[in-house]
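1. structure here, sequence nowhere to be found:
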């Protein structure tokens, strides 16, 4: 069964299906409610605007993200609900300061390696006031990851991309545009990004990021 990789959409699934295990302090209903709060977007600089179907080049600043590895599909812990709750738990107080933290956007999946041998890391962006001194996660499966400054190529698309196959298809479309523009990219690194809460049904924003070399 194919892994679902668009993490935010799982909140809707959880509401219709199951509650998290009693041991988790992160409650799925409070997590769903947080989706209606204002969420700070990572700031970036648009370097160039390619006149090719919306292709855009951006400079993404070095920032700290809170992340967790996505287990293999045959691992019983690979449930995306579990992955979401790991990250939301950190925001909801599972950190060394016991602080409830704001959630930034995008929600980002870092995919490294090839499609046949891929590692996926799910991350939440931490807003600026958290960047100054982010508390340490108390869950050992959750880590703070400092992503370096990146120059990326991207374009926006809508809908609910809820499978690796969908993200791969969008990645291939973007690679074709980038190749046509004569730009070199890292072939083994891609970021899949979602910006909207699950109950926003129209004009949704999703992006694949390819890293310029």
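-> Here it is on my side, so go on. Computed from a predicted structure; not experimentally measured.
2. going forward, measure contacts and count neighbours with C-alpha atoms only.
-> Will do.
3. residue 122 is in contact with residue 70, correct?
-> Yes - using C-alpha atoms under 8 Å, residue 70 is in contact with residue 122, at 6.5 Å.
4. who's more crowded, those two?
-> Comparing residue 70 with residue 122 by other C-alpha atoms under 10 Å, the one with more neighbours is residue 122, at 26 against 23.
5. can you tell me the helix or strand for the more buried one?
-> strand 118-125 (DSSP states H and E).
6. joint contacts of residue 70 and residue 122?
-> residue 83 (C-alpha atoms under 8 Å, 6 or more residues apart in numbering).
7. ok, structure two:
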């Protein structure tokens, strides 16, 4: 428990998914292609981004603490991603899929989750536009950064999908300074909607 909590508190040196940087037209965002990887995920529906993220994180933390078929602890990784699919209309529930990257040593055979609401997600290779920001991420500043990223991409004539999008965090709640958060928008592939 202490080792995992230490890894959560000091998020340096954690396994992270590999990506290939692509050429970017703007200085205010990056373009990354992530290779195919496995993630442990859970989906929460609701109206509020921050509480959904908290609920999802708690479910996944139980998984890495041993709530899996092998009853083994799984190392903490970074980042924690939250795929947000906004609901249709102002008073509709959104879907939030919170995910931890499966550590490199477990990628080939991730321990199966014991909780029915937790699942292993195989992400195919994908390309995203990334905007990085500091501080403590919340619903408001995430949406502000997403808007800035959208404006930059439109300015540069980039083809992207407005929804769903990712809210991404790299740091434990106990880290107070030099925090790293990101928003990701999927690149629109030629000929795909």
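-> Cool, the structure landed. Keep in mind that this is a model prediction, so the values were computed, not measured.
8. just give the TM-score of the two.
-> Superposed pair, TM-score by TM-score structural alignment, normalised by the length of structure 2: 0.84. Supporting alignment: 181 aligned residues with a C-alpha RMSD of 2.2 Å.
9. so the lengthiest strand in structure 1 versus strand 118-125, what angle?
-> The longest strand of structure 1 (DSSP state E) is strand 185-194. Put simply, strand 185-194 of structure 1 runs at 50 degrees to strand 118-125, going by axes from the mean of the first three to the mean of the last three C-alpha atoms, to 10 degrees.
10. can you list the residues that contact the next helix or strand after strand 185-194 of structure 1?
-> Per DSSP H and E, the first helix or strand lying C-terminal to strand 185-194 of structure 1 is strand 206-212. By C-alpha under 8 Å, 6+ apart, the list of residues contacting strand 206-212 of structure 1 from outside reads 150-159, 167, 170-171, 174-175, 183-186, 189-195.
11. can you tell me what part of structure 2 strand 206-212 of structure 1 aligns to?
-> The alignment of strand 206-212 of structure 1 onto structure 2 (TM-score structural alignment) spans residues 181-187.
12. can you pull out the helices in structure 1?
-> For structure 1, the helices defined by DSSP state H occupy 10-17, 28-34, 80-91, 128-131, 164-180.
13. before we move on, the earlier item: among the contacts of strand 206-212 of structure 1, which ones are buried?
-> Neighbour-count burial (16 or more other C-alpha atoms under 10 Å) applied to these gives 150-157, 167, 170-171, 174-175, 185, 189-195.
14. could you list every residue that touches the residue positioned nearest the centre of structure 2?
-> Taking C-alpha atoms, centre = their mean as the criterion, residue 81 is the residue nearest the geometric centre of structure 2, at 1.2 Å. Taking C-alpha under 8 Å, 6+ apart as the criterion, residue 81 of structure 2 is in contact with 97-100, 166-169.
15. next one: the equivalent of it over in structure 1 from residue 99 of structure 1, what distance?
-> Structural alignment (TM-score structural alignment) places residue 81 of structure 2 against residue 108 in structure 1. Computed as C-alpha to C-alpha, to the nearest Å, the residue 108 of structure 1 to residue 99 of structure 1 distance reads 22 Å.
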